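Visitor: Coordinates only, no sequence provided:
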């Protein structure tokens, strides 16, 4: 069996957004300029993809959302073949350099992040690159131990009738989400679930970097319906596709906070964290469900297809 090498540097590939060549970048050399929109405005889009067993998982759903995100921000349409080729080469490099043998399936788990920005103000040419690096230890811990979650309003209104709001874009502007996570951790929690007050109660939106999935009796899975304030999740979509094929009743619908307390279990799902069970919601400890192992296996199998 192979052995891991020293703590790895990331594998970085530059991607020409108009179909030019891809090439590997030295991680110790600069690439993003001072006037890039990613730096000055947070103006760009990204995707984070789990790498396991020597391959990037769920690529079709990530490509679809990356394309939607780029269109919403009037960025060039990503060349699917180019991004897939760059990803495969970067993952192969990562696996080869992390193992002492030739079996990529033994390489440590990683995450691949695609990034496209509006580019330099002085040139107007978009900037695009991808990285492959290890999954963080705290992400692995949350998979196993679960997360304590506090609910909070998002703090800004995302109205359905505002035409310029890029509701379905996964943008680089994550400052508010990172601030929410810092606040949650200062209060003794691991994560947040955003909610929105309505006449019917607190409507559940999403996690700071994840989708919310609720498990109910009789093999029912529920998630908040995508729309203003709720980004469609690739992991959630993969889970619902897989579970539906196996007889689960899956539905995206409005969910209210009171329903989470009554559910069999509540999960935060995302590409690299895969799944983390909500063990505490606000001040209430959520019981361990009898089917926890089954749910974990279901999500893992859905992601690994």
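Guide: Structure received. No experiment lies behind these values; they were computed from the predicted model shown.

Visitor: rest of the way, CA atoms for contacts and neighbours
Guide: Noted.

Visitor: which residue ranges form the helices in the protein?
Guide: Remark: helices assigned in the chain by DSSP state H are 37-40, 59-72, 80-98, 137-145, 175-186, 234-245, 257-262, 292-303.

Visitor: okay, pairing it with this:
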């Protein structure tokens, strides 16, 4: 199925169903020349949007951190609903919806904005079902929040930016060496996956590294913690070290589209499947499906 693309007027107004076979981005757009912009990836399930409020909040925060004009959320929601309805007219399969918002053309200074809806990749579906082998790796830099705010305030902390080249390079390296994914570390401290949040499960406790600094707040993790707490699980953000991963009953990478991939191996150490694997999957799925939106 061809991608569904809607162009969004950045300051309000119309949205446009764009032909995916025609050009959309100009040669001097900051997304192309500098990777300057933000994005947000949402899951469509049965043609409905999962976890919308958290994605909107992070999208607005990312735009603010990059000093982009505040997105006209009504326009984004209108375009998303129209695109989701078009998708649902063809299929009710899960889909990935990506909002893209750039600083725009150098020659105009007007931001560019569009969204796409596409089927989930076979790789994402396979990893949902069968899990992932991960390698640990230093990210190559470290962001300390006090330092960022006082000494280097231009470093963007907590924004989901288009500048993902390093993350993609890390994933290519991992796959070339027999792994599916990467968990970033700072020394022995666990940070996050290349495109996901790390969580551990031990008994009825769910833990994740504290967001901020090196760690982007995760929308799926936030939905899980809210829902799981209601189901009497004990959820907490805290600093995790590598030994915490090996001592856990299970380790998961959670994200909007892949949802949950159990970590089956870390470096050269296999992680056996826990007895409650199905229960954990159902818990994470339920956390997202409890946050479905039909309309703005």
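Guide: Alright, I've got the coordinates. All of these numbers come straight from a predicted model, not from anything done at the bench.

Visitor: care to give me the TM-score?
Guide: The TM-score (TM-score structural alignment, normalised by the length of the second structure) is 0.95; 285 aligned residues with a C-alpha RMSD of 0.8 Å.

Visitor: Figure out which of the helices of the first structure is closest to residue 273 of the first structure.
Guide: Across the helices of the first structure, residue 273 of the first structure has its closest neighbour in helix 137-145 (5.5 Å, C-alpha to C-alpha).

Visitor: Hmm, residue 210 and residue 239 of the second structure touching each other?
Guide: Yes: between residue 239 of the second structure and residue 210 there is a contact under C-alpha atoms under 8 Å: 6.0 Å.

Visitor: re the thing from before, distance to residue 8 of the first structure and mean neighbour count added to the helices of the first structure, as TSV?
Guide: Below are the helices of the first structure laid out as TSV (distance: least, C-alpha to C-alpha, whole Å; neighbours: other C-alpha atoms under 10 Å):
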stretch	distance to residue 8 of the first structure	mean neighbour count
helix 37-40	25	18
helix 59-72	24	19
helix 80-98	7	19
helix 137-145	14	14
helix 175-186	25	15
helix 234-245	27	20
helix 257-262	40	16
helix 292-303	25	16
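
Visitor: can you tell me which of those helices comes nearest to residue 207 of the first structure?
Guide: Nearest to residue 207 of the first structure among these is helix 175-186; the distance by C-alpha to C-alpha comes to 8.9 Å.

Visitor: Give me the mean distance between that closest one and the second structure.
Guide: Once fitted to the second structure, helix 175-186 of the first structure is off its aligned match by 0.4 Å on average (mean C-alpha distance after the TM-score superposition for the first structure).

Visitor: Tell me the counterpart residues of that helix in the second structure, please.
Guide: The aligned range for helix 175-186 of the first structure in the second structure is 165-176, by TM-score structural alignment.

Visitor: Report the distance from that stretch to the chain centre.
Guide: The chain centre lies 16 Å from the centre of stretch 165-176 of the second structure; the measure is C-alpha atoms, centre = their mean, to the nearest Å.

Visitor: Give me the number of neighbouring residues for the equivalent of residue 27 of the second structure over in the first structure.
Guide: With TM-score structural alignment as the criterion, residue 27 of the second structure lines up with residue 34 in the first structure. The number of residues packed near residue 34 of the first structure is 11, by other C-alpha atoms under 10 Å.

Visitor: again with residue 138 of the second structure
Guide: Around residue 138 of the second structure there are 16 residues (other C-alpha under 10 Å).

Visitor: still on that earlier bit, who's more crowded, residue 239 and residue 210 of the second structure?
Guide: Taking neighbours as other C-alpha under 10 Å, residue 239 of the second structure and residue 210 compare with residue 210 leading, 18 against 14.

Visitor: gap between the more buried one and residue 98 of the second structure?
Guide: 25 Å (C-alpha to C-alpha, to the nearest Å).

Visitor: Same check on residue 260 of the second structure?
Guide: Distance, residue 260 of the second structure to residue 98 of the second structure, using C-alpha to C-alpha: 18 Å.

Visitor: Neighbour count: those two, which is higher?
Guide: Of the pair residue 260 of the second structure and residue 98, residue 260 is the one with more neighbours under other C-alpha under 10 Å, namely 28 against 18.
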